[in-house]
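>>> okay, sequence plus prediction incoming.
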Amino acid sequence: MATNGTNHRFLIWGGKGWVAGHLEVLLRSQGKEVFTTTVRMEDREAVKAELDKIKPTHVLNCAGCTGRPNVDWCEDHKEETMRSNVVGTLNLTDCCYLSGIHCTVFATGCIYHYNDSHPIGGPGFKETDPANFTGSFYSETKGHVEEIMKYYTNCLILRLRMPVSDDLHPRNFVTKISKYERVVDIPNSNTILTDLLPASVLMAEHGDTGVYNFTNPGAISHNEVLSLFKEIVRPDFTWKNFTVEEQSKVIKAGRSNCLLDTTKLESKLKEYGYTVPEIHVAYRQCFERMKAAGVK
């Protein structure tokens, strides 16, 4: 696998996606050689042709099916979800492996749910803990595919959760919960993209592989997020809560709620002199950046 050096060529899969767009901007700002593609991951011949044409040293896989407007879509489109999130993800990783290309997969940590051994306020789930959340078909497929994909020696699997950008893009977790009529108030791990996307590039360039919980340290509740949002970005903002039981009546699939342990990630990034701020600090910084940019 390619390691730290200057002759890196990045190919972002799922090039028209939200996270992909942020990655492309970041890589270009760093002066990196970067390409994007929208080739379907499950089309093996097309994938091989694209890899042969671009000849990347690193593939950053941001493709996949999360459903529109949300993961409830996957409940009624199971085959399409599997074709993308299982067949496609494995196919792209396999093609990269055969060509000696490092592949970073932007995966999900929404494969866990608080339980007796990991209660709210207790220890977080480690990378070695088996997935325990199958409340949505989306999460079920993600849990299964990670179990297989982790054996590829060219593959870095980064588990994001509830990703947040410095704008109010429709895919931003904050945008989503700010538009809900009611929200549940449960602490969760979140991924602030400004903090973590540079870390993903560092890890890819160093040839890191295996599974990493890819969130800011700590957990924050929806009410804490929205309180900070109100304080810093939108002073007239109001919201209401409801219980998980009440929520279940208006959504088709269950939602994962969990804290991920970031010890492994923090330890690895320390080797590169990179630190990720704790989630409450990170949110305050994120909203300050929004305010400075005139976001309302």
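On my side now, so go ahead.
>>> contacts and neighbour counts: CA atoms only from here.
Noted.
>>> what's the local residue count around residue 53?
9 (other Cα atoms under 10 Å).
>>> ugh, wrong one, I meant residue 145
17.
>>> so where do the helices sit in the stretch 101-250 of the chain?
137-149, 173-179, 193-205, 222-232, 244-248 (DSSP state H, counting those that start in this stretch).
>>> so how far is the third one off the chain centroid?
By that I understand helix 193-205. Chain-centre distance of helix 193-205: 12 Å, with Cα atoms, centre = their mean, to the nearest Å.
>>> now swap in the first one and tell me
Distance of helix 137-149 from its chain centroid, counting by Cα atoms, centre = their mean, is 14 Å.
>>> can you list the buried residues in that helix?
Applying a neighbour-count criterion of 16 or more other Cα atoms under 10 Å, one finds 137, 138, 139, 140, 141, 142, 143, 145, 146, 149 buried in helix 137-149.
>>> got a list of what the residue nearest to residue 257 when sequence neighbours are not counted touches?
Closest residue to residue 257 apart from its sequence neighbours, by Cα to Cα, 6 or more residues apart in numbering: residue 113 at 5.1 Å. Residue 113 makes contact with 132, 133, 256, 257, 258, according to Cα atoms under 8 Å, 6 or more residues apart in numbering.
>>> mind putting those residues in JSON lines, neighbour count and distance to residue 209 included?
Listed next are these as JSON lines, based on neighbours: other Cα atoms under 10 Å; distance: Cα to Cα, whole Å:
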{"residue": "132", "neighbour count": "16", "distance to residue 209": "23"}
{"residue": "133", "neighbour count": "21", "distance to residue 209": "24"}
{"residue": "256", "neighbour count": "19", "distance to residue 209": "25"}
{"residue": "257", "neighbour count": "20", "distance to residue 209": "26"}
{"residue": "258", "neighbour count": "28", "distance to residue 209": "24"}
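>>> one more structure, for comparison:
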Amino acid sequence: MKRIRSVPVRVTMRRLLVVGATGLVGSKLVKFAPNYGYEALSTHNARHPEDSKSFKLDITDGEATRMLLEEVKPEVIVNTAALHNVDYCETHQEEAHRVNVEGTANLADTASKLGSRFIYVSTDYVFDGRTGHYSESDVPNPLHYYARTKVEGEAVASKVPSYAIARPSVIYGWNPLEATGIPSSSGKTVNFAMYVLDKFGKNETVKAVNDQFSSPTFADNMAEAVLRIASFDGSGIFHTAGRSCISRYEFALKIAEVFNYPTTLVQPVSSKDFKQAAERPKNSCLSVDDTERELGVRFLTAEEGLREMKSQGGTNDPTHSIGSR
């Protein structure tokens, strides 16, 4: 009997470039991408990830951006890079516009020329917060400069032939790079959950506003939704947020309950008690029904997301996949 020799088959994975890979969502995208058939390449600016496939890039440098994208030739580009600090953007508007709008345009222009799919990570802050439970078809009405730059960024992204806009809200989860203390070029320090847990660990009181509502979004859950969007046939806006609509005070209480800290460490305060350069929406909660139906993904409530976060034990395990149905 003739023996048939098996020949290994090389499966070519599609290239996905994550712009801003040291941020919370960016780092999750890089880790989960292979599970969705993508070879993840990434860029960083101020902080360097533990990844040899990461390139240093300042997206405000149009020529450098063009050259890198033409070299990498990604099928999909996900832009998570931005100046996220709302108050900083309010007082540094020229810089915010340069990064959030012009930087996005540099990426989008080359994405169009290469025929790449372009996914732009936006924010719930594009809405004014007067009604809440916003759907993808609701018209943005930003209250502050950061949100205005994100609305402009959405407009830029939508000019790419194959585009998608993902809107999260109060993203949280484990990110070891945030814990290093190395400054991020985004202007953010640590996400709300890590900040609260750090305070609890020191037995310090957390003051949290009880009159502003949002949809806390577990980063792992969002990243997996974005990776589904990457393969989705069609362009448009997707709300990729958690299912809960709660205040920061209620969220801090849930963090205490899930991680077994005394709820007495959480103190409710009014937003009027905080000195902030930029006005925040009162209720920027997002409806995720349409996105769940389109992508076949299930977004988690705040409690579910926190329990998943707790189960990771402070790790960033790329094999731990959640939120699918």
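Noted; the coordinates are in hand. On a predicted model such as this, the values are computed, not experimentally measured, just so you know.
>>> residue 21 of structure 1: which of the contacts of residue 113 of structure 1 is nearest?
Minimum distance to residue 21 of structure 1 across these is 25.6 Å, recorded for residue 256 (Cα to Cα).
>>> and the gap between the aligned partner of residue 174 of structure 1 in structure 2 and residue 249 of structure 2?
Matched across to structure 2, residue 174 of structure 1 falls on residue 193, judged by TM-score structural alignment. Using Cα to Cα, to the nearest Å, residue 193 of structure 2 is found at 12 Å from residue 249 of structure 2.
>>> likewise residue 106 of structure 2?
39 Å.
>>> could you do residue 231 of structure 2 as well?
Taken as Cα to Cα, the span from residue 231 of structure 2 to residue 249 of structure 2 is 37 Å.
>>> please identify which of these two sits among more neighbours.
Neighbour count, other Cα under 10 Å: between residue 231 of structure 2 and residue 249, residue 249 has more, with 22 against 14.
>>> who touches that one in this structure?
Residue 249 of structure 2 neighbours (Cα under 8 Å, 6+ apart): 207, 208, 209, 210, 266, 267, 268, 269.
>>> ok, residue 200 of structure 1 next?
Residue 200 of structure 1 neighbours (Cα under 8 Å, 6+ apart): residue 158.
>>> what do we get in structure 2 for it?
Residue 200 of structure 1 maps onto residue 226 in structure 2, by TM-score structural alignment.
>>> and whatever residue of structure 2 lines up with residue 146 of structure 1, what does it touch?
By TM-score structural alignment, residue 146 of structure 1 lines up with residue 154 in structure 2. Contact partners of residue 154 of structure 2, counting by Cα under 8 Å, 6+ apart, are 120, 122, 165.
>>> what's the match for the first one in structure 1?
Aligning on TM-score structural alignment places residue 120 of structure 2 opposite residue 105 in structure 1.
>>> isn't that match right next to residue 160, touching?
No. Here residue 105 of structure 1 does not reach residue 160: they are 10.2 Å apart, not a contact under Cα atoms under 8 Å.
>>> quick one: common contacting residues for the two?
By Cα under 8 Å, 6+ apart, no residue touches both residue 105 of structure 1 and residue 160.
>>> from residue 59 of structure 2, how far out is residue 67 of structure 2?
Relative to residue 59 of structure 2, and taking Cα to Cα, residue 67 of structure 2 is found at 11 Å.
>>> between these two, which one's more packed in?
Ranked by neighbour count (other Cα under 10 Å), residue 67 of structure 2 and residue 59 place residue 59 first, with 27 against 12.
>>> enumerate every residue touching that one.
65, 99, 103, 104, 106, 107.
>>> ok now do the second one, which residues does it touch?
This points to residue 99 of structure 2. With contact taken as Cα under 8 Å, 6+ apart, residue 99 of structure 2 is in contact with 59, 60, 82, 83.
>>> swap the cut-off to 7 Å and go again
Residues counted as contacts of residue 99 of structure 2 (Cα atoms under 7 Å, 6 or more residues apart in numbering) are 60, 82, 83.
>>> which residue in structure 1 aligns with it?
Residue 99 of structure 2 maps onto residue 84 of structure 1 when the alignment is built from TM-score structural alignment.
>>> which residue in structure 2 aligns with residue 230 of structure 1?
Match for residue 230 of structure 1 (TM-score structural alignment): residue 256.
>>> roughly how far apart are that match and residue 249 of structure 2?
Using Cα to Cα, one obtains 11 Å as the distance from residue 256 of structure 2 to residue 249 of structure 2.
>>> ditto for residue 239 of structure 2
23 Å.
>>> check residue 40 of structure 2 too.
Residue 40 of structure 2 is 36 Å from residue 249 of structure 2, by Cα to Cα.
>>> cool, residue 140 of structure 2 as well?
Counting by Cα to Cα - residue 140 of structure 2 and residue 249 of structure 2 are separated by 26 Å.
>>> and what of residue 223 of structure 2?
25 Å.
>>> again with residue 97 of structure 2
From residue 97 of structure 2 to residue 249 of structure 2 the distance is 31 Å (Cα to Cα).
>>> what's the answer for residue 176 of structure 2, then?
Computed as Cα to Cα, the residue 176 of structure 2 to residue 249 of structure 2 distance reads 25 Å.
>>> picking that back up, out of the contacts of residue 59 of structure 2, which sit inside helices?
Among the contacts of residue 59 of structure 2, the members found in helices (DSSP state H) are 65, 103, 104, 106, 107.
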